[in-house]
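>>> only geometry, no sequence info:
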């Protein structure tokens, strides 16, 4: 029997949900269209929806009993700020000679946005799916590649064989989906004539190879989750003009601008109506969620927003079991009253003394925290953030108590790494999310400026391959930075093999190089203010559980004003990665990052350290050793034996040429990061094509290579990963 698609599960969910919840709209307004409940602030006719938002005006097709928001078919709306719609899928069908038919979809969500609960999915053998999204007037691309040469045997798994899926960034309000096939083998058209690409709510699509590779064309739409909110202001900004009704609270939307309403605990109903939410009578409610827990002879008494358990005369309430127990009468009632009175009086005096002491201690702590705030650059940071243009990061301010609790009192077992500038701890926040907390070294006042610089730089960055700054704590003796937790160590750890068994394939290394190059190209060309990282190295590239690269450590980074191409600065960086021209002249520009990236690319190709005095003298400096080997066509001596094979030899040689171009002695002779990223992307496409070809052509190596000189200096000017330069 063919397994039921997630689409039909959504339809069943919609019917059941609409039967359990009565539509709560304004009086005289339509409450239902087909099987979908319509609740305010949404509505169909004038005065039935929130007038401040035209997108809440819905249309009911009386012929088909289908509900629409503009051209989007609605299947469910929740008070929590979510709407489920049906969205078409893109497809392309082939025969042995050409494309027979197909379509791509361009969808605009008006004032709604995509939820991160969706998955971008591709179905088909050798299928390449592409999705372009728009967020904050910027375009982002998502890709998915599904490979197979026969029908996969595993059901329900979407792991890249016949089916692939990937996450979707939240907040997008416009997207385009298309699909194509990488190559066309004749035998494939009998069991997989078409390639498909679509958005679908997570866990609502289960891949079945025998069914979906042949018949998915019969399913034309999939459920997609959208986020909605009221207006584009926060609860604090709208104040008393919020449309939230009685017994409800206003909550800022966590996924987009605007706010949503929620009933208070103990209340239920539509929080957007003027009459708001109504008290739940726990004493008569049969729902397991809202039913009282009074037991034994105790009686439930309903109160507004809660309930009480009452006992008859002569019985006391057992607070543990919410049952009644018989009172014990004392033999000497008067003596007990005297003892109790004396005890209560003494406790009252003691309580007053303790309260006064705590109040004094609290005031002292407040003054001390204010002092630490200014000492740690809080005032300067606030001034610089407000004067550098729009910020892409919402920097959260954490408390000292929250940081101690998250790190278990800075316990040694929570240490992730230590460097010359401080210590990084693993932290667990109250919502059980795991973070990395960077703590500066005590007594090192020079780190305050670098701390301010790192927050300032990260406030300008919004990129999936940059470690996200979640917030900071300024009220402690030394400043703390809170980052997202990246689980899989640094690229240096994986290449060195000291903490991880080196299992990085050529595909992994090429993808990591593409992600880092794309990130640097974004920093140089697409950030609101151009940024030079100034310390790119394998120790500052973190890897998550999927081996996705995350660039870290922006303490030494520089923001470049729009009217300048370079800055004169004190030289900072790491030996082996440091641009010789920058080291000599002190002039910093984007080509300094290009040089450092070239060294990282050489490490990815060779598996060797950038600078190692344990190696023979001719190979201590990786740049000169690698460049000579490339020029003299001796790459087989230096390329990591784990990565090169007969199918990827040409791509590795071309990547080696790119690394040599990046590390040329003169900065003006090096390519820009945009050009480097484009060349590496071209290698990825070339590699995919070569996996499906039995022929191989030996490439020509460019003999006109510049010999790259390296420098020698004393001391390492950097640390690594989270723990560097706070």
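Sure thing, it's come through. Bear in mind that the values here come from a model prediction, so they are computed numbers and not experimental data.
>>> contacts, neighbours, all on C-alpha from now
Noted.
>>> buried sites along the helix or strand hosting residue 457?
Using DSSP states H and E, residue 457 sits within helix 447-458. Under the neighbour-count criterion of 16 or more other CA atoms under 10 Å, helix 447-458 has 447, 448, 449, 450, 451, 452, 453, 454, 455, 456, 457, 458 buried.
>>> ok, now stretch 634-649?
Result for stretch 634-649 [16+ other CA under 10 Å]: buried residues 635, 638, 639, 640, 643, 644, 647, 648, 649.
>>> with stretch 491-510 instead?
491, 492, 493, 494, 495, 496, 504, 506, 508, 509, 510.
>>> which residues touch that stretch?
Contact with stretch 491-510 is made by 538-543, 547, 603-605, 607-609, 642-644, 680, 684, as judged by CA atoms under 8 Å, 6 or more residues apart in numbering.
>>> columns distance to residue 419 and secondary structure on top of the buried residues of stretch 634-649, output as JSON lines?
Converted to JSON lines, the buried residues of stretch 634-649 look like this (distance: CA to CA, whole Å; DSSP: H, G, I helix; E, B strand; the rest coil):
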{"residue": "635", "distance to residue 419": "35", "secondary structure": "helix"}
{"residue": "638", "distance to residue 419": "31", "secondary structure": "helix"}
{"residue": "639", "distance to residue 419": "31", "secondary structure": "coil"}
{"residue": "640", "distance to residue 419": "29", "secondary structure": "coil"}
{"residue": "643", "distance to residue 419": "32", "secondary structure": "coil"}
{"residue": "644", "distance to residue 419": "35", "secondary structure": "coil"}
{"residue": "647", "distance to residue 419": "41", "secondary structure": "coil"}
{"residue": "648", "distance to residue 419": "38", "secondary structure": "coil"}
{"residue": "649", "distance to residue 419": "38", "secondary structure": "helix"}
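>>> for those residues, which two are the farthest from each other?
638 and 647 (18.0 Å; CA to CA).
>>> residue 674 and residue 518: what is the separation?
For residue 674, the distance to residue 518 equals 7 Å [CA to CA, to the nearest Å].
>>> of these two, give the one with the bigger neighbour count.
residue 518 (22 against 16; other CA atoms under 10 Å).
>>> quick one: secondary structure of that one?
Assigned with DSSP: H, G, I helix; E, B strand; the rest coil, residue 518 falls in the helix class.
>>> and it, how close does it get to residue 552?
Look at residue 518 and residue 552: by CA to CA, they are 14 Å apart.
>>> wait, is residue 347 part of a strand?
No. Assigned with three-state DSSP, residue 347 falls outside any strand and is helix.
>>> how many residues are close by it?
Using other CA under 10 Å, residue 347 is surrounded by 12 other residues.
>>> put this next to the first one:
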């Protein structure tokens, strides 16, 4: 088998590669049990390249590969996982193991953690730990009984996503990771609303011009990020940043018309403490960078470093305003009740 890594090519038999990553191998029987034989009930996404499942993997001894037997009728802990079942013939074995090589060392607080793999019966499966609460898609599409995320929290989610992408694009000493399509379905939110990206892929180009091909994939990621920023701003999955209305709102100084109404409504309803109403400078900074991400000409899109700086600036405007409002509010309370 040909094994590619860091632009070098090695000829290794498959058995040696399997042994190299034996610690991370998960028996197919465990994965089938976690997904009820790959039932559609457990499937959260499906396309021509892969099917993605959510399941509970029974705890087992990774050293031996055997399940730990339950003792004294005590229920064994289970781990919630995301299971990426790659469609047959969509990835050749050498690329599959090259990807595992990178995933074992690709650790970041805004990325789902790689947990293991399976290559039995012609299956190619990647498994990730997933202590998430909901996906961003679940949050945006829900219209009832939904926890409202303030403008500050939404910006922090955007920063999480951008920083996760930044890490993927710059994994030190490894081939670049490219997300390909960063969508709300691929962003998980844990109990603290920290965003974690899933479904990212190793970039292993076979084109004649790898640097140019890599750059194209990077700017595509930035474009997808821009779409996501507008969806988080508006609270709508179908929001179209290319619509003339969006630009008109910005040109006329009516950016607030693009903001998810729930944020504004919450600010109006609270009379006891000042709520985090979106700051105009924060909104303007956010809109400008989101709009740059989705311009039609790829080479006019910003670098991820610039996206992160702009999001941090927008967050600073919001946090500074909220702090001042709270100071003024509590000083007023002290004046009323000396």
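All right, it came through fine. What you see is a predicted model, and the numbers here were worked out from it, not measured in a lab.
>>> just the TM-score for the two chains, thanks.
Taking TM-score structural alignment, normalised by the length of structure 2 as the basis, the two superposed chains have a TM-score of 0.70; 280 aligned residues with a CA RMSD of 3.4 Å.
>>> tell me the first helix or strand C-terminal of the helix holding residue 457 of structure 1.
Using DSSP H and E, the helix or strand that follows helix 447-458 of structure 1 in sequence is strand 469-473.
>>> name the helices or strands packed onto that following strand?
Counting contacts by 3 or more CA pairs under 8 Å, 6 or more residues apart in numbering; DSSP states H and E, strand 469-473 of structure 1 is packed against strand 396-397, strand 480-484.
>>> tell me, the first one lands on which residues of structure 2?
Pointing back at strand 396-397 of structure 1 there. With TM-score structural alignment applied, strand 396-397 of structure 1 matches the range 24-25 in structure 2.
>>> over to the last one?
Taking TM-score structural alignment as the measure, structure 2 aligns residues 125-129 with strand 480-484 of structure 1.
>>> measure the mean distance from the matching stretch to structure 1 post-superposition.
Its matched residues in structure 1 lie on average 1.5 Å from stretch 125-129 of structure 2 after superposition (mean CA distance after the TM-score superposition for structure 1).
>>> from residue 691 of structure 1, how far off is residue 94 of structure 1?
Per CA to CA, residue 94 of structure 1 is found 21 Å from residue 691 of structure 1.
>>> the two: who's more crowded?
residue 94 (18 against 11).
>>> now the more buried one. Nearest residue, chain neighbours left out?
Among residues not flanking residue 94 of structure 1 along the chain, residue 100 sits closest, at 5.2 Å (CA to CA, 6 or more residues apart in numbering).
>>> trace that neighbour over to structure 2, please.
Correspondence of residue 100 of structure 1 to structure 2, assessed by TM-score structural alignment: none assigned.
>>> list the contacts for residue 100 of structure 1?
Contacts for residue 100 of structure 1 (CA under 8 Å, 6+ apart) come out as 92, 93, 94.
>>> counterpart of residue 304 of structure 2 in structure 1?
Counting by TM-score structural alignment, the partner of residue 304 of structure 2 is residue 673.
>>> now swap in residue 281 of structure 2 and tell me
Per TM-score structural alignment, the equivalent position to residue 281 of structure 2 in structure 1 is residue 650.
>>> tally of neighbours for that match?
Neighbours of residue 650 of structure 1 (other CA under 10 Å): 22.
>>> please report how far it lies from residue 631 of structure 1.
Taking CA to CA, one finds residue 650 of structure 1 at 15 Å from residue 631 of structure 1.
>>> next one: residue 213 of structure 1
Residue 213 of structure 1 is 48 Å from residue 631 of structure 1, by CA to CA.
>>> most tightly packed of the helices and strands packed on strand 469-473 of structure 1?
strand 480-484 (a mean of 22; mean count of other CA atoms under 10 Å).
>>> which other helices and strands contact that strand?
Contacts defined by 3+ CA pairs under 8 Å, 6+ apart place strand 480-484 of structure 1 against strand 434-440, strand 469-473.
>>> same thing but 10 Å
If contacts are counted by 3 or more CA pairs under 10 Å, 6 or more residues apart in numbering; DSSP states H and E, strand 480-484 of structure 1 sits against strand 396-397, helix 400-406, strand 422-428, strand 434-440, helix 447-458, strand 469-473.
>>> can you tell which of these is closest to residue 623 of structure 1?
helix 447-458 (29.0 Å).
>>> quick check: angle from that closest one to strand 480-484?
Angle, helix 447-458 of structure 1 to strand 480-484, by axes from the mean of the first three to the mean of the last three CA atoms, to 10 degrees: 30 degrees.
>>> skipping adjacent residues, who's closest to residue 587 of structure 1 in space?
Per CA to CA, 6+ apart, closest to residue 587 of structure 1 is residue 568, 4.6 Å.
>>> the one you found - how many residues pack around it?
Applying other CA under 10 Å, I find that residue 568 of structure 1 has 11 neighbouring residues.
>>> residues touching it, list them.
Contacts for residue 568 of structure 1 (CA atoms under 10 Å, 6 or more residues apart in numbering) come out as 582, 585, 586, 587, 588, 589.
>>> by neighbour count, which of those residues wins?
residue 588 (24 neighbours).
>>> isn't residue 298 of structure 2 up against residue 224?
No. In this structure, residue 298 of structure 2 is not within contact of residue 224 by CA atoms under 10 Å, at 11.9 Å.
>>> neighbours around the counterpart of residue 567 of structure 1 in structure 2, how many?
Applying TM-score structural alignment, one finds that residue 567 of structure 1 aligns to residue 213 in structure 2. Using other CA under 10 Å, residue 213 of structure 2 has 15 other residues around it.
>>> surely residue 213 of structure 2 touches residue 206?
Yes. In this structure residue 213 of structure 2 lies within contact range of residue 206 using CA under 10 Å: 9.2 Å.
>>> doesn't residue 321 of structure 2 belong to a strand?
No. Assigned with three-state DSSP, residue 321 of structure 2 falls outside any strand and is helix.
>>> and it, what's its match in structure 1?
Under TM-score structural alignment, residue 321 of structure 2 pairs with residue 690 in structure 1.
>>> from residue 691 of structure 1, how far out is the nearest residue in space to its match that is not next to it in sequence?
In space, and not counting its chain neighbours, residue 690 of structure 1 is closest to residue 647: 6.7 Å by CA to CA, 6+ apart. Distance, residue 647 of structure 1 to residue 691 of structure 1, by CA to CA: 7 Å.
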